[in-house]
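Q: Below are the sequence and a predicted model for it; my questions follow.
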Amino acid sequence: MGIYGALATAVTGMAAQSFALENISGNIANSQTTGYKRMETGFIDLIPDAAVGRQVPGAVLGYSRSTNDVRGDIVTSPTGTHVALNGSGYFVVAEKTGTSDGAAVFGQAQYYSRRGDFEMDSEGYLRNGAGYYLMGVPIDSSTGNVSGSVPQMIKVSNGLIGAEATGRIKYELNLPAEPASGLSADFATVLSNADQLDGDSELAADLGWTAGDTFAMTINGTTHTFTEGTDGTTLDDLIAWVNNTGAANARLDEAGRLAVSPIDADYAITLSGDGATQMYTTLTAAAPPPVHLNASQFVNRSVEGGAITVYAANGASVNVQMRWGKLSGEPDTWQLYYMDKSQPQSWTPVPNAEFEFDDGVLSRHNGSTVSLEDTLVIQIPGLSVNGTVVGDVEIDLGAGGLTQFDNANGRASVSTLTQDGYPAGSFMSVAVNDSGRVVATYSNGKQIELFQIVTANFNAENQLKRLDGGVYSSTAESGEAIISIDGGMTGGALETSNTDISEEFTKLIVTQQAYSAGTRIVSTADEMMQEALNMMR
């Protein structure tokens, strides 16, 4: 090829260095572009066909080499909807093509991007700074699992969420080995003698009643008072009254206990007087109405077990206060109660909520043996507080969540007390968590996971076709997208450009010198040609 070959080769070298300069320029220009991947320049030598002894280096061709697999630095962001991919993969995005009837219309093509500066637009869609819209799969609010596999546009509603009635209370606590100041001591005498309430006047002495003590029973506003005589007439008169007059559907059951059948929703029995405490637990029924001690007497003989706000189906809130009464000493037996009315205060036993403990460990529930592995769930049917009906509510005591270990202050220690209901709430904000889930927060404190952001992976990600706005499209060389919902994200963060300015300036110097050297070759070849032409003059 000679001089002309050298000249042509030098020109290709200059063209290749110009191509490299263009990539360097673009990298420096996008050094602050979110999610940008720099372009490297590679060179291919072009060898002309010749005998081995006559081969020359030949020309050169520049080409671009992507760095899509090189992650940029991740920096925090104050915007909750900003999200960075801390592994491989790309966000799946779509382009808005127009509107129809005031609603956004999106193209069918899917694009892929590492740019995660998403923010909610006026319609509730998440759009990044380049104008592309994020896609994901919806989440089933009842199970918390994704409910599909095909990505769709993520849209967050800014409307109200309806109320949810409380269905379950998670409750775990430790009861004291000995209640403070002898609390609940009077409960033990009653249970040990309850089955003996059969008219025996000697029971008065067993219960500690003396002549002149009074016992009053108020049923639906009508009060019946009995006075203890020297021969136990209180019990005799009470039982005669129960059996002969019916006592508003009160009766003696087969075990000799005073049983009460409900009359209506307002049916209530109030006990007062010297014998009230002893008589309290003798009032039983298959479906017990609100039966209670005088409020101050009950509170003085029980331990506080925590309180929690629960919600009715319409979002109305009520406060459920719980107390525990110790019924006997060996084995230690406790009963759970809740306050069903605050004015006047009344307390109701929770059905099937009698627990026995052995050395601090729960051993029996309503007479049945339990183990530490057993999960205990009891129910309050038709829970109603101060007239507000919540409905059937389960109390989940967990496995090993109820204990009776020594406590120096003699009080119950609540470790867990939560519930699953909530009132209606208005939309406040939206954010993306580290699992890649889009979470909406409402004024009632409820956080609802709406969508799972999906990612797309490729077998040859450096073969993706680059488009405007930091997005890519798949090619035959890259392979089809492999959709994943495994997350690998950091919420409230952004991935920066992977351009290193200092490295780019180094490449700039090298490129400039190589280009300059190419120009010298052109100059030298020109001079040689001039000398050859001068030979003919």
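A: Yep, it's here. Residues are numbered from 1 along each chain as shown.

Q: make it CA atoms for all contacts and neighbour counts henceforth
A: Will do.

Q: Now the host helix or strand of Y337: buried residues?
A: Assessed by DSSP states H and E, Y337 sits inside strand 332-342. For strand 332-342, burial by neighbour count (16 or more other CA atoms under 10 Å) applies to D332, T333, W334, Q335, L336, Y337, Y338, M339, D340, K341.

Q: what about versus this one:
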Amino acid sequence: MGIFGALNTAVSGLKAQSFALENISGNIANSSTTAYKRTDTAFSDLVLGGERSNKTRTAGSVMAYTRQTNSVGASPTASSSSTSLAVNGSGYLIVQDATGSVNGAPTFGGGDLYTRRGDFELDKNGYLVNGPGYYLKGYALDPTTGARTGSSTELIQVDGAPYPAAATGAITYNANLPSEPKTTNYVSGDESSWLLGSTLGSTISASESDAFLASSVAGDSVTVYDGAGASYDVQFRWGKLTNADATAGTSDTWALFYQSNSSATGDETAWTQVDADAATAGTQAFTFEDGVLTSPAGGSATIAGLSINGTNLGDVTLSTGATGLTQYADATGLVDTSRVSQDGSAAGDYLGLEITDGGQVVASYSNGRTRALYDIPVATFAAENQLQQLDGGAFAATVASGDPTIGDGSSIVGSALEQSNVDIADEFTKLIVTQQAYSANTRVVTTSDSMLQEALAMIR
């Protein structure tokens, strides 16, 4: 075998180093490709003939094979696109490839594929598709409750439908009421000047408005909506009824009013008191002990038949929470509101889409509202380096990789992209080593040829 064996071995070395050079070339070419996984080259020796016991075994040729680096990630970097995403850690996004198109819309029929390439954009049909043309899948969510509507993933498609109008059903109100309100009538040391007058009842007529405004303090306002999306401004005012410090055996009590008719005249009702405890008829006071709300229990009241300027909006819950409404000393003597919000809205036009940290597809609307449309899951594999690599950074499951385990998308980073895991400096080092090994194998070929010529010359 001698010289001929050396020639064959050197040729196998040339093939192996050429194979390595091809992989290095591909890695360098894709050093800027989103989520590219470099291809490393490993070598395996082959043994030709001989016995181990008599030490006549001769070195054989070499075989090169590909080693995947799917498990080697790269850090996500910020992207200017709100529909881009990156997987920070292990796992893959679930995608499908289109099998054709009908009337300009893609058709699908293949199985699931997997990718870490997250440069997704909306196409004309509302699908999220990445650069190489793979379509993203996720779990559909109920736009009202946010709960998943099915147990399997589906292609993400956003139709751009408007946000429907919603009537206000609840108002959240958090504030601190001053223990000594500085009303217009306020006189330091004179309690009667800042307590709500006993002659004022649960409704305030237009003729009583001046007296009411002078002995109460503003409590902020909130815009509410009816079922058609029309808006109404609700103005609140607080009046203190009793002061525990001055009246033994009593608690601090307050009355909350809202302006029910801004254009009322004479005996027409202008302000209406909120019933603090709907379960107990006639219980209209908010009660505090040592600054803590004690009634209504749990901080939930009902504005029965909320009426603004002749429009009845129905019963609306006023929720302060157990600790959201307090009564502590405040030097300003005014109501300090920390939150006044409500759950209704006007109709809104679709504005755009965003993928958030955690993997939710969220649509935004012109009325300032947002809603989650899809959850994006992440698929993991027991042996991800055994996945079958496809064009465009996609992978297919194999028997060796095992079936995917589908988990939540908590590792997803929104508005980000994973970079290539290619290290240019390392690839240039491997390039130099490969070149030197290839050159050495050519020397073996030329030396073997020279020795063969010598052998042939002996018979001349």
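A: Thanks, I have the structure now. Note that the coordinates shown come from a computational prediction; the quantities given were computed from them, not determined experimentally.

Q: ok so, going back, contacts for the strand holding Y337 of the first structure, please.
A: 320-328, 345-350, 353-358, 384-387 (CA atoms under 8 Å, 6 or more residues apart in numbering).

Q: for the buried residues of strand 332-342 of the first structure, which one is nearest T499 of the first structure?
A: Y338 (65.0 Å; CA to CA).

Q: Okay, the aligned partner of that closest one in the second structure and T269 of the second structure: tell me how far apart.
A: Aligning on TM-score structural alignment places Y338 of the first structure opposite Y258 in the second structure. Here the criterion is CA to CA, to the nearest Å. By it, Y258 of the second structure lies 11 Å from T269 of the second structure.

Q: One more: S101 of the second structure?
A: As judged by CA to CA, S101 of the second structure and T269 of the second structure stand 65 Å apart.

Q: next one: S179 of the second structure
A: Distance, S179 of the second structure to T269 of the second structure, by CA to CA: 28 Å.

Q: from what I can see V522 of the first structure touches G13, true?
A: No: the pair formed by V522 of the first structure and G13 falls short of the contact definition of CA atoms under 8 Å, at 10.5 Å.

Q: Give me the three-state assignment for the counterpart of V510 of the first structure in the second structure.
A: Using TM-score structural alignment as the criterion, V510 of the first structure maps onto V433 of the second structure. Secondary structure assignment for V433 of the second structure (DSSP: H, G, I helix; E, B strand; the rest coil): helix.

Q: separation between V433 of the second structure and G138 of the second structure?
A: 45 Å.

Q: which one of those two has more residues nearby?
A: G138 (24 against 14; other CA atoms under 10 Å).

Q: Looking at the alignment, what corresponds to the more buried one in the first structure?
A: Aligned counterpart of G138 of the second structure in the first structure: G136 (TM-score structural alignment).

Q: Tell me the spatial nearest neighbour of the most centrally placed residue in the second structure, not counting adjacent residues.
A: Centrality entry for the second structure: nearest residue to the mean C-alpha point is T356, 2.4 Å, by CA atoms, centre = their mean. Of all residues not flanking T356 of the second structure in the chain, G414 sits nearest, at 4.6 Å (CA to CA, 6 or more residues apart in numbering).

Q: Now do the same contact list for the one you found.
A: S82, T83, S84, L85, A86, E354, I355, T356, D357, G358, G359 are the contacts of G414 of the second structure under CA under 8 Å, 6+ apart.

Q: these two touch, right, the first one and I355?
A: Yes: the pair S82 of the second structure and I355 qualifies as a contact (CA under 8 Å) at a distance of 6.2 Å.

Q: Comparing S179 and T269 of the second structure, which residue is more hemmed in?
A: Legend: neighbour count by other CA under 10 Å for S179 of the second structure and T269, higher for S179 (23 against 20).

Q: element containing the aligned partner of the more buried one in the first structure?
A: Structural alignment (TM-score structural alignment) places S179 of the second structure against A177 in the first structure. Taking DSSP H and E as the definition, one finds A177 of the first structure inside no helix or strand.

Q: same deal with M529 of the first structure?
A: helix 501-534.

Q: F286 of the second structure too?
A: Counting by DSSP H and E, F286 of the second structure is part of strand 285-289.
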